[in-house]
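> Dropping a prediction and its sequence here:
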Amino acid sequence: MSPFSRSDLTRLLRESAGEEQPGLLDGNVLDVTFSDLGYDSVAVLQLIGLIERERDIQLADETVSEAQTPRALLDLVNSMAGPAAA
C-alpha cells in the first residue's frame, strides 16, 4: 500500500469536516494543531474513521489522542500501514 500522504490527509479532512476557509490546509501547517486549524474533536474523529476504512487499519484511541497535528497523524498512519504493506 502506498504511504498515506499529505494530499490524502487533506482530501479526507475536507471530506469529513469541510474546509471553512479555502487554502487553510495549504502552506506549512503540518505542525499546527488540528484545533488551531479550526477542526474540532468531532471532525478529527470523523477523519480517523475515514482513514481506518480507507486504509483498512485500526488506530488505538490512546495513540490517536496523541496525534494532535497533521504531521503526527501522518506518521501514525504510516507506521501502522508499514508492516501490512510489506
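Sure thing, it's come through.

> make it CA atoms for all contacts and neighbour counts henceforth
Fine.

> mind listing the helices for the chain?
Secondary structure of the chain (DSSP state H): helices at 6-17, 41-55, 61-66, 70-85.

> Out of those, which is closest to residue 32?
helix 70-85 (7.3 Å; C-alpha to C-alpha).

> in that closest one, what counts as buried?
70-78, 81 (16 or more other C-alpha atoms under 10 Å).

> Check stretch 46-66 too.
Going by neighbour count (16+ other C-alpha under 10 Å), the buried part of stretch 46-66 is 46-51, 55, 64.

> That one: end-to-end distance?
In stretch 46-66, first residue to last residue: 16 Å (C-alpha to C-alpha, to the nearest Å).

> Included below, for side-by-side comparison, is a second structure:
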Amino acid sequence: MASKSFTLDDLKRILLEAAGVAEGIDLDGDILDTEFDVLGYESLALLEAGSLIEREYGISLDEEAVNDAHTPRAFIEVVNQPLTTDQAA
C-alpha cells in the first residue's frame, strides 16, 4: 500500500473548500508557520476543515489537537499522526 501523507497542498485545498480564502491573503506564499488567524481562518473554519479531512482520509482527528494547532505546520502534524499510525498497523 502506498504511503499517504497530508501535505500543505492538501491543507490549502481543504481550507479553500471549507471556508474559501480571505481577501488579500496569498496561500501560495510561505505560510507553514503563519498563525491561522493571520491567514483569516477562525476555529469554526478549522473544525470544518477537520471534518472534511476525516471524511476524505477515513481517519478520526483529536478535536482538542485540531483546536491547539495554530499554524498550518501544526495542523498538518495533527492530521499526519493518525495517518502514520494507521499505516503502521
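Right, received. Where do you want to start? Not measured: the values here are computed from a predicted model.

> hmm, back to that, let's have the buried residues of stretch 46-66 of the first structure in CSV, adding distance to residue 34 of the first structure.
Output for the buried residues of stretch 46-66 of the first structure, formatted as CSV (distance: C-alpha to C-alpha, whole Å):
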residue, distance to residue 34 of the first structure
46, 13
47, 11
48, 13
49, 16
50, 16
51, 16
55, 21
64, 12
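
> mind putting the helices of the first structure in TSV, distance to residue 28 of the first structure included?
Supplementary listing: those in TSV, determined by distance: least, C-alpha to C-alpha, whole Å:
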stretch	distance to residue 28 of the first structure
helix 6-17	11
helix 41-55	19
helix 61-66	20
helix 70-85	10
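
> So which of those helices is nearest residue 23 of the first structure?
Sorting the helices of the first structure by C-alpha to C-alpha, the top spot, which is the nearest, belongs to helix 6-17 at 10.5 Å.

> Which stretch of the second structure lines up against the closest one?
Taking TM-score structural alignment as the measure, the second structure aligns residues 8-19 with helix 6-17 of the first structure.

> Test my guess that residue 67 of the first structure contacts residue 73.
Yes: Residue 67 of the first structure is within contact range of residue 73, at 5.1 Å (criterion: C-alpha atoms under 8 Å).

> Now for residue 20 of the first structure, how many residues are close by?
Counted with other C-alpha atoms under 10 Å, residues neighbouring residue 20 of the first structure total 10.

> mind checking what residue 50 of the first structure lines up with in the second structure?
Residue correspondence, TM-score structural alignment: residue 50 of the first structure in this structure matches residue 52 in the second structure.

> No further queries at this time; thank you.
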